[in-house]
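**Student:** Sequence and predicted model, in that order:
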Amino acid sequence: MVGLPAPKPLRFGDAALFLDVDGTLAPIAARPQDVGPDARLTRVLDRLKEGLDGRLAVVSGRTLEDIDRILEGRIVCVSAVHGLVRRDCDGTLHLPAAHPGMARATAAFRKFAAEDPGLLVEEKGPSVALHFRQARARALDARALARRIAEETGLALQEGDMVEELRTPGPSKGDSIRDIMATEAFQGAVPVFAGDDATDEHGFAEVERLGGFGVLVGRPRETHARFGLRNVEDVLAWLEAAR
């Protein structure tokens, strides 16, 4: 597949910027907890926040607490857990209702993960993720388990890069971008979203619908994004070139 063209440097004047974390602002690590603050990234975010007059948001599958830890609390406006949790620019928090199937899903993932030290369960409140990046031979079993539990509980199945996630049905990343764009600070701006995973496709589609564009980070694939960057280093360089 032919790669996407690289985006031009971002213009501060009319843009609203949405950024994923893993695989976009930070390299993907073997374990989610291995990703931490980075001095260069912190400088980039501070400059973007000032240049964009606050029209900067993070849209990630991580928990709100984890995003704040990695980004050192630099970004107030955050969509976490793939859109299920949202914190607006004024600090208003939007949380989903508890799902009765979450406890069962968590217990099933824990039991499965106990069979192999390379498996990791990440509990996120309204979702639970089973990571098998360090136990790739268990991928088929992990996927089969996640699909079965989703059918039995009514939880939504979300498949990612070496991870199976069961989430409370609810807003997607695209829904969060739409809702954030409707807030006063973002109204009238051109939305730009950079992300790497299949879970970012709802966001790419939404920014296109709103007159903006998506930036796919990583290997080319079928996507709603209009532009592409190769890796985290290219993303940081692109963000540093914003004017």
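**Tutor:** That came in fine, so what should we check first? As the structure is a prediction and not an experimental result, all values here were calculated from the model.

**Student:** From here on, just use CA atoms for contacts and neighbour counts.
**Tutor:** Fine.

**Student:** Mind giving me the packing neighbours of the longest helix seen in the chain?
**Tutor:** Longest helix in the chain by number of residues (criterion: DSSP state H): helix 139-153. Other elements packing on helix 139-153 under the criterion 3 or more C-alpha pairs under 8 Å, 6 or more residues apart in numbering; DSSP states H and E are helix 102-113, strand 156-160, strand 163-167.

**Student:** and those as JSON lines, adding mean neighbour count and distance to residue 138?
**Tutor:** Listed next are the helices and strands packed on helix 139-153 as JSON lines, based on neighbours: other C-alpha atoms under 10 Å; distance: least, C-alpha to C-alpha, whole Å:
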{"stretch": "helix 102-113", "mean neighbour count": "18", "distance to residue 138": "10"}
{"stretch": "strand 156-160", "mean neighbour count": "18", "distance to residue 138": "15"}
{"stretch": "strand 163-167", "mean neighbour count": "24", "distance to residue 138": "11"}
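
**Student:** so can I have CSV of the ones you listed showing distance to residue 39?
**Tutor:** Shown next, in CSV, are the helices and strands packed on helix 139-153 (distance: least, C-alpha to C-alpha, whole Å):
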stretch, distance to residue 39
helix 102-113, 34
strand 156-160, 28
strand 163-167, 28
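
**Student:** Compare these and report which one is nearest to residue 63.
**Tutor:** With C-alpha to C-alpha, the closest approach to residue 63 among these belongs to strand 163-167: 12.4 Å.

**Student:** contact partners of the closest one?
**Tutor:** By C-alpha atoms under 8 Å, 6 or more residues apart in numbering, the surrounding residues in contact with strand 163-167 are 102, 105, 126-133, 142-143, 146, 150, 155-159.

**Student:** take a look at this one as well, against the first:
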Amino acid sequence: MPSASEAIASRLPKPPVTPTKPAMFLDLDGVLAPLAPTPDAVGPDARRTEVLTRLTERLDGRVAIVSGRTLNEIDRISDGAARAASGVHGLQRRRGDGTFANQAPDPAIRQAVAAFDAFAADRPGVLVEDKELSAGLHYRQAPGASEDAIALATSLAQATGLALQPGSMVLELKTPGTDKGVAVTAFMAEAPFKGATPIMVGDDLTDEHGFEAAEALGGFGVLVGPERPTAARYRLEDVAGVLDWLDEIAGAAA
């Protein structure tokens, strides 16, 4: 028999297309772009760029990409369509006016990168991503390495004080002090987001902080992908469904 949270997740409806004065906070991988075997395999897409550009215009700039990727990667993949953006789980943030609020990297990130490189050296398919503010260990192409990868990342987090952020077939050790929920909250205190209804759209565990922040500020979360226990109130099936829904919101706001 399913638990209460599982029962709730299985009943999540499609989100509305006419929320009151929406402020959209959108994850990238698995939400605006399909998941790929490697981070570099994701690139710009004409429809995604068009939808984001039009949505940002219709909502008077109240659109931000909130991702685990760096701002440079966000800009590359979104083709520069996102004026406001948060990268590396809130450690980088570009405000709606183009100014930045970035944190300095924890010195222990270099230790984590070195340990991840050593781990990946004799495990084909395991990839290391150095974001300066964090270190990512990807094992989507080597699922058999998951148990050892988790043990290594957990041990490093305990030894260094870095924050461990599990994701979809990736483990990230990051400079502590922020997450996607912190980023959403910070955006909502600033123009052009202040006074709007926050809507966080995400697909994995890293987005739960964003769902919770949006809910606490009078908005809601939208889960993308398979049903699971979540703080989100609504659900969309996949990336195509997200782009269709955003397109509808842009049209309704015109």
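**Tutor:** All right, it came through fine. What you see is a predicted model, and the numbers here were worked out from it, not measured in a lab.

**Student:** who wins for proximity to residue 16 of structure 1 among the helices and strands packed on helix 139-153 of structure 1?
**Tutor:** Of those, nearest to residue 16 of structure 1 by C-alpha to C-alpha is strand 156-160, at 25.9 Å.

**Student:** what does that closest one correspond to over in structure 2?
**Tutor:** Matched against structure 2 by TM-score structural alignment, strand 156-160 of structure 1 falls on residues 163-167.

**Student:** Over to stretch 197-204 of structure 1?
**Tutor:** Stretch 197-204 of structure 1 maps onto residues 204-211 of structure 2, going by TM-score structural alignment.

**Student:** which of the residues in the matching stretch are buried?
**Tutor:** 204, 206-211 (16 or more other C-alpha atoms under 10 Å).

**Student:** With stretch 137-149 of structure 1 instead?
**Tutor:** 138-139, 142-143, 145-147, 149.

**Student:** cool, stretch 21-35 of structure 1 as well?
**Tutor:** Using 16+ other C-alpha under 10 Å as the test for burial, stretch 21-35 of structure 1 gives 21-26, 35.

**Student:** quick one, the longest helix of structure 1 and helix 102-113 angle?
**Tutor:** Angle between the axes of helix 139-153 of structure 1 and helix 102-113 is 160 degrees (criterion: axes from the mean of the first three to the mean of the last three C-alpha atoms, to 10 degrees).

**Student:** Helix 139-153 of structure 1 against structure 2, how far on average?
**Tutor:** For helix 139-153 of structure 1, the mean deviation from structure 2 after alignment is 0.6 Å (mean C-alpha distance after the TM-score superposition for structure 1).

**Student:** Now do that helix: everything it contacts.
**Tutor:** So helix 139-153 of structure 1 is contacted by 100-102, 104-105, 108, 130, 132, 155-157, 162, 164-166 (C-alpha under 8 Å, 6+ apart).

**Student:** what do you get if the cut-off is 6 Å, keeping everything else the same?
**Tutor:** With contacts defined as C-alpha atoms under 6 Å, 6 or more residues apart in numbering, helix 139-153 of structure 1 is touched by 101, 157.

**Student:** mind checking how far it is from the chain centre?
**Tutor:** Centroid separation for helix 139-153 of structure 1 versus its chain: 22 Å, with C-alpha atoms, centre = their mean, to the nearest Å.

**Student:** thinking again about what came up before, which one of the buried residues of stretch 137-149 of structure 1 is nearest residue 225 of structure 1?
**Tutor:** The nearest one, if we look at these relative to residue 225 of structure 1 and count by C-alpha to C-alpha, is residue 143, at 26.8 Å.

**Student:** do you know how far the counterpart of that closest one in structure 2 is from residue 136 of structure 2?
**Tutor:** The equivalent of residue 143 of structure 1 in structure 2 is residue 150 (alignment by TM-score structural alignment). Applying C-alpha to C-alpha, to the nearest Å, the value for residue 150 of structure 2 to residue 136 of structure 2 is 12 Å.

**Student:** Then residue 215 of structure 2?
**Tutor:** Distance from residue 215 of structure 2 to residue 136 of structure 2, counting by C-alpha to C-alpha: 29 Å.

**Student:** Tell me which of these two has more neighbours.
**Tutor:** Neighbour comparison, residue 215 of structure 2 and residue 136: the larger count goes to residue 136, with 24 against 19 (by other C-alpha atoms under 10 Å).

**Student:** What is the equivalent residue in structure 1 for that one?
**Tutor:** Applying TM-score structural alignment, one finds that residue 136 of structure 2 aligns to residue 129 in structure 1.

**Student:** Surely that match touches residue 122?
**Tutor:** Yes: between residue 129 of structure 1 and residue 122 there is a contact under C-alpha atoms under 6 Å: 5.0 Å.

**Student:** Could you report the neighbour count for residue 250 of structure 2?
**Tutor:** Residues lying near residue 250 of structure 2 (other C-alpha under 10 Å) number 21.

**Student:** Hmm, it is touching residue 55, no?
**Tutor:** Yes: Residue 250 of structure 2 lies in contact with residue 55 (C-alpha under 6 Å); the separation is 4.8 Å.

**Student:** what's the match of residue 136 of structure 2 in contact with, if anything?
**Tutor:** Taking C-alpha under 6 Å, 6+ apart as the test, what residue 129 of structure 1 contacts is 121-122, 164-165.

**Student:** run the last query once more with 8 Å
**Tutor:** 121-123, 163-166.

**Student:** Regarding it, what is its secondary structure?
**Tutor:** strand (DSSP: H, G, I helix; E, B strand; the rest coil).

**Student:** any idea how far residue 123 of structure 1 is from it?
**Tutor:** 6 Å.

**Student:** now do residue 87 of structure 1
**Tutor:** 19 Å.

**Student:** Looking at those two, which has the bigger crowd around it?
**Tutor:** A direct count of neighbours by other C-alpha under 10 Å for residue 87 of structure 1 and residue 123 places residue 87 higher, at 21 against 17.

**Student:** whereabouts in structure 2 does stretch 23-42 of structure 1 align?
**Tutor:** Alignment of stretch 23-42 of structure 1 against structure 2: residues 30-49, by TM-score structural alignment.

**Student:** who's in contact with stretch 25-32 of structure 1?
**Tutor:** 19, 22, 35, 41, 120, 133-134, 232, 235-236.

**Student:** Just the buried residues from those, in PyMOL please.
**Tutor:** Of the contacts of stretch 25-32 of structure 1, the buried ones can be selected in PyMOL as follows, counting by 16+ other C-alpha under 10 Å:
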select buried, resi 19+22+35+41+120+133+232+235+236
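
**Student:** Many thanks, we can stop here.
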